[in-house]
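J.: Sequence and predicted structure below; questions after.
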Amino acid sequence: MSTNNSTITKFKHVSYLWDEAKAASMAGDEVALLIYRSNLLGADLRLTNYGGGNTSCKAMATDPLTGESTEVMWVKGSGGDLGTLKRSGLAALYVDRMHRLKNIYKGLDQEDEMVELLNHCIYDLQSKAPSIDTTLHGFLPFAHIDHLHPDAAIAIAASKDGKKITQELFNGTIGWVEWQKPGFDLGLKLRQCLDENPGIRGIMLGSHGLFTWGDTAYESYLNTLEVIERCAEYLQENIGKKRPVFGGQRMESLPKADRLARAAALAPVLRGYCSSKTKMIGHFTDDDRVLEFINSNDLDRLAPLGTSCPDHFLRTKISPLVLDFSVTEDISVIKEKLGPMFDAYRQMYTDYYNACKHPNSPAIRDTNPVVILYPGIGMFTFAKDKQTARVAAEFYINAINVMKGAEAISSYISLPRQEAFNIEYWLLEEAKLQRMPKPKPLTGRIALVTGSAGGIGKAIAQKFAQEGAVVVINDNDAQRLETAKASFSQQFGADGFAADVLDVTKIDTIRKTFNTAALAFGGVDIVVNCAGLSISKPMEEHTEADWDLLYDVLVKGQFLVTQAGIEVMRKQNMGGDVLNIVSKNALVSGPNNAGYGSAKAAQLHLGRLNAAELGKDHIRVNTVNPDAVISDSKIWEGAWAEGRAKAYGVTVAELPAFYAKRTLLNEIILPEDIANACFAFVGGLLNKATGNVLNIDGGVAMAFVR
């Protein structure tokens, strides 16, 4: 196995990533080489989409029951992603037992039963459950097989003249199998295609994807790249040659900044409509490929057709919703027009379900769109969580690429509606959905916590993320925010949070951060006013600047952030929560505390006033009163701690114990304690509570509200 520069440089449309030295270290371990090859293929989205495709290898292994050598196939199991595949994600099956299943197969009506029977072929009892594609690999005789969904290949597979083009493009060395739902019978069709065309290097599946193979992991990898490269090269040679791409552009996009502002303003409105059944998380993209499609003359013809590849379709629904609005129309006017448009989409989806359903079909699912296209602006996608929404967008871009290529070389054809339904409401898919873990309490919720780069704010944001929410962390300290971003990325991944610099005294940064929330997730459901500072001085030393700073940050900041939050919540029309992190000092008089204590009292009453006003919007406003939360708090750095220690006649080091001793429970209060209190308000058990004050101070009798 050797590689020279000409091998590497001949690829222009895919990435050649094979490392000979790394592969050599796995020599003799075919499963390790399978994992290595799979990860390389999954690392290039031009080769296959996230979670899509599967790979396999066959090798001899010892049968634990007989001690004899037997052929075993390792194949990517149900679920998972090639780019991150590990051994634990593989299913391992006896090859001879799989072949014996042919003896009991009676026809298409038995397809689902055959998947269950694969469990009788399991070699490794700890392996992943076999996927529906298992026999597609098992019935082909090759040692290493790749089944991928590359846009370039599907563009040919989903074109009207796909079979003819495949024959001519590869001089008969790539076979063709017409569209058929994946399963046992399709595995038999693949083997039949091979038997009728001995010596072929792969098979194109109509409207679906590509099978390629080799005697070694490297040969399979190289063969896969070469076939996809040739497909991509052919498309490039033809795109725009016969006619303008997508029939040419019918409109121009707004400038970038204006597009994002427009999208941020509209996203919460769309999210509200898409969440009529279940709270959804959004994603927005104005990728150039999206804009080329949605601004084109062919949009109205192609968009209703839907996608072809089952992987694309399952994540993007039968077709997108296209918004027929100008890019300058007032958002309030659009909001009124959206109602009938969503009603029409839901009716279309209901009619599709009723026309295609079988006697044993699962109940109709959410009738709202997943993909929403806004010409001149971009694409919105909505799903149960951020990752699913983002991946739906990626899949629709795959579909755009497929339509673009297919239209360049022939004409695009999508799955027939009945075939699409049979995939979407497949009983095996339904069973997979039913096995999904129960959603966490805050799944589908978006929380914006001010001052969340450290201390109480960070603990609240972490707690909410742990309970299923996506969070928007922010701080006025950019360096501290960077540290928090690294921590959240490690804990929750890139899809779990967004981050922005926010100064609660500056309205432009507040608006920018709420726009970040809208573009990243679709809006906001929970606003936590946690940003703060403290100044402890005797009256005679307190300056006007001290006073103004305290009231600007604590009172005005709370007001401005709440005001921006409720604007978004009202657009969504789903209610929401505002939590104000105040202090026991709002209720207790103490020395050297005129500015801070009175500002906290103003915060407390502002929360009550907001609760009284916002009930009609089903926006609940509640307050948590901490005391002496010293851990990881900027408030307790420097002068404030020194001031409080001086006021009470103790040292700074003695403050935690001093505060604990004066409580009824003799407890030190930690940031996590405040986070738990916040979760209590928004976790689902107190949905009919508003205007409340919850003290988390270890028990300070003077702070009792009643």
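T.: Arrived safely.

J.: From here on, just use CA atoms for contacts and neighbour counts.
T.: Will do.

J.: Give me the spatial nearest neighbour of the most centrally placed residue in the chain, chain neighbours excluded.
T.: Residue closest to the mean C-alpha point of the chain, counted by CA atoms, centre = their mean, is residue 387 at 1.0 Å. Counting by CA to CA, 6 or more residues apart in numbering, residue 495 is the residue found nearest to residue 387 once chain neighbours are left out, at 5.8 Å.

J.: Tell me the spacing between that neighbour and residue 357.
T.: Residue 495 sits 35 Å away from residue 357, going by CA to CA, to the nearest Å.

J.: another one to put next to it:
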Amino acid sequence: MAPTPIKPFPRWDDTRAATLDEPGLLLYRSNLLGSDLRITNYGGGNTSAKLTQPDPLTGQPVEVLWVKGSGGDVGSMKLDGFSTLYMDKLRALSSLYRGLEHEDEMVGYLPHCTFNLNSRAASIDTPLHSLLPYAHVDHMHPDAVIAIAAMANSEALTKQVFEGTVGWLPWLRPGYELGRRLAEYDAQHPGLRGIVLAGHGLFSWGDTSKACYENTVDLIQRAQGWLARERSARQAQAFGGVQFSALPEDQRNQALARLLPVLRGLSAEGAPKLLHLNTSPEVLEFVNSVDLAPLAALGTSCPDHFLRTKIRPLVVPEAVYTLQGDALRDRLGELLADYRADYAAYYERCKRPSSPPLRDPNPVVILLPRIGMVTIAKDKATARIAGEFYVNAINVMREANAVDRYVGLPEQEAFDIEYWLLEEAKLQRMPKPKPLVGKVVLVTGGAGGIGQAIARRMLTEGACVVLADIDQEALDEVEASLAKGFGRDAVRGLRCDVTDEASVIAALDRTALEFGGVDILVSNAGIASAAPIEDTTLALWKRNQDILATGYFLVGREAFRQMKAQGTGGCMIIIASKNGMVASNQASAYCAAKAAEIQLSRSFALEGAPLGIRSNVVNPDAVIRGSKIWTGKWSEERAAANKISESDLEAFYRDRSMLKRSVYPEDIAEAAYFFAAEHLSAKSTGNILNVDAGNLAAFTR
């Protein structure tokens, strides 16, 4: 059987390259390499070029190293993502090097080598690029090469695969010593195209950016082709063959809707976390395999993979999925407690006198036979990226075990990477998280003016937002706009009819699948109607009750259930109306429904208090500009009821207020944020906040 054809890598575009200067070519090469996860993962690997530039002080030409800076991503970086350093100063550092046990101090010298006052911090990999004698260097983490690098017979197989054109070095933590050994090895083996680092990745080079790119890609393709031929020849079954069959999608989603909120709550450990679900074919092949348990226990090999995914994943037995309620919580709690104890024991075995304190001992990667993989982190992007890294690790394990035997990173080496003091310093430099990071906000009526404003306010403070609305076209437009501004990870749009119980349940289940649960509910879906009492039809009455009372109850009930399952409290915010406090002329159906919302919120507050679930009301009045309810017949009806023209409505409502000020969607959003932010309102529940510029009749009593 012939091996499956391999998808080609992105091609170098000579026409585009002809328009670029040398730094631009380095950036183009970097972005091209980072555009394919088979070459390197997000944030992984680095690129460099040694360029001649005029010294800003003397004007004389000097050699400058351009290298990806600390914490950057080659796929998405811009020019300001590169560190720039004088090569003569970097070479002079060799006289300061005091040996492996002191190599971390070399990082402190790198700022003294900065060219042109560049503020981008240089990474720990800088010496690996500066000490190699080539003009252009790539360090990538391709799955195919790491698979070879993580085999038990890695050195011999590297020689076989690349026919002696690529060297091999044993595992060593990135740093100055590894840079020295790379340079020494290269000098002793002239004519090499690259060097494989055991368990880690590939270094490759070229005289130009294009030559470097093509060399890197060609070496990766050689590794891919060799692995494919070997698998085919051996007729090897991936991961020892199939042990489980995947659940049908509907059964899988039902199980996850029960499982994920509980899992999210139990793993929070005092700080909210977000989940990312991956049910891709690669993941299902692994979690359903015979070798799942022994391979998962080995952990990953590449340090970039390991830093994102922890020492090993948690495997949840299939029997757990059938449990519900307290039985599910208790069993998941036991599994997580066992994992935390195992992690703490690993810390105690491996810690050094200078090691930072024990970090969060909860798993990052959770493997679910028959379902897929869940990754958990402080924010959605980090959870998603951790999952991408573990998919890379899965690919490595598949290829390595099919040909030879996969070897994970030794435990002590793994610990020394995870608790590296330089990594700890990087963590300590991270900015303080925004107040709503890790929180999930569900906003009904999310495509309307008030809903959009609330979503934007919550996103600004770090939350992830699910927009629920019945208007699919408007929903798609708002979701795209917010995703453009805040990132695709942070926003989801779900069509939901709040009057339909099945639709509401499906929306909350989908929220759990997307993020793991919900922390903050903003019930904002709305309509408006006006009619004298004698002209108020039963249909009009029911429509108001269905959307504004029953709809708020259904969404609130399902969110309440999910918050209770999480066990970490929650916040419910009902966007009611001044009309819930004081009746308006010819709006009996609307006023009665809004009054029901206020009383509903008090009921949520009463029953939610023992669970840490708060419920509060925001009462707007006359939010005309940007509000969808004023674009239909409501505007005409309210103008008629008040005997004014429609064009005078905003001025009418403004002038009747005590403060003589208009109320805008952003004002309602600010009030909603107040109730959502625990550092502002943790002790507020059962309250009403009027945002109406002052209406004496609506004062709360």
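T.: The structure has been received and is ready for your questions. These figures come from a predicted structure and were not determined experimentally.

J.: To which residue of the second structure is the residue nearest to residue 387 of the first structure aligned?
T.: Correspondence of residue 495 of the first structure to the second structure, assessed by TM-score structural alignment: residue 489.

J.: Could you do residue 703 of the first structure as well?
T.: Aligned partner of residue 703 of the first structure by TM-score structural alignment: residue 698.

J.: thought its match was touching residue 584?
T.: No. If you go by CA atoms under 8 Å, residue 698 of the second structure and residue 584 don't touch, sitting 10.8 Å apart.

J.: Looking at these two, which one has more neighbours?
T.: residue 698 (18 against 15; other CA atoms under 10 Å).

J.: What is the burial count for the aligned residue in the second structure for residue 429 of the first structure?
T.: Aligned by TM-score structural alignment, residue 429 of the first structure pairs with residue 423 of the second structure. Using other CA under 10 Å, residue 423 of the second structure has 15 neighbouring residues.

J.: if I look at the residue nearest to residue 387 of the first structure, how far off is residue 462 of the first structure?
T.: Taken as CA to CA, the span from residue 495 of the first structure to residue 462 of the first structure is 14 Å.

J.: try residue 54 of the first structure
T.: The spacing between residue 54 of the first structure and residue 462 of the first structure, counted by CA to CA, is 35 Å.

J.: the more surrounded of the two?
T.: Neighbours were counted for residue 54 of the first structure and for residue 462 using other CA under 10 Å; residue 54 has more, 28 against 23.

J.: how far away is the more buried one from residue 85 of the first structure?
T.: To residue 85 of the first structure, residue 54 of the first structure is 10 Å away according to CA to CA.

J.: Ok, residue 547 of the first structure next?
T.: 58 Å.

J.: Report the contact partners of the spatially closest residue to residue 123 of the second structure that is not a sequence neighbour.
T.: Using CA to CA, 6+ apart and skipping the chain neighbours, the partner closest in space to residue 123 of the second structure is residue 70 (4.2 Å). Neighbouring residues of residue 70 of the second structure by CA atoms under 8 Å, 6 or more residues apart in numbering: 120, 121, 122, 123, 124.

J.: aligned partner of the first one in the first structure?
T.: When you say that, I think you mean residue 120 of the second structure. Residue correspondence to the first structure (TM-score structural alignment): residue 120 of the second structure is matched to residue 128.

J.: With adjacent residues omitted, what lies nearest to its match?
T.: In space, residue 128 of the first structure is closest to residue 91, 4.7 Å off (CA to CA, 6+ apart).

J.: which residue lines up with that neighbour in the second structure?
T.: So residue 91 of the first structure corresponds to residue 83, using TM-score structural alignment.

J.: Is it correct that its match falls within a helix?
T.: No. Remark: residue 83 of the second structure does not belong to a helix; assigned using DSSP: H, G, I helix; E, B strand; the rest coil, it is strand.

J.: hang on, isn't it packed against residue 67?
T.: Yes. Counting by CA under 8 Å, residue 83 of the second structure does reach residue 67; the two are 5.4 Å apart.

J.: what residues do these two have in common as contacts?
T.: Joint contacts of residue 83 of the second structure and residue 67 (CA under 8 Å, 6+ apart) are residue 122.

J.: which residues of the stretch 1-150 of the first structure fall in strands?
T.: For the stretch 1-150 of the first structure, the strands defined by DSSP state E, counting those that start in this stretch occupy 54-62, 69-76, 90-94, 144-148.

J.: so stretch 515-527 of the first structure corresponds to what in the second structure?
T.: Using TM-score structural alignment, stretch 515-527 of the first structure lines up with residues 509-521 of the second structure.

J.: Ends of the matching stretch, what's the gap?
T.: With CA to CA, one end of stretch 509-521 of the second structure sits 14 Å from the other.

J.: And for it, what's in contact with it?
T.: Here stretch 509-521 of the second structure has contacts from 253-254, 256-257, 260-261, 264, 274-277, 380, 439-443, 466, 508, 556, 559, 562-563, 566, 569-573, 676, using CA under 8 Å, 6+ apart.

J.: one step back: for the match of residue 703 of the first structure, give me its contacts.
T.: Shown in contact with residue 698 of the second structure (CA under 8 Å, 6+ apart): 578, 579, 581, 582.
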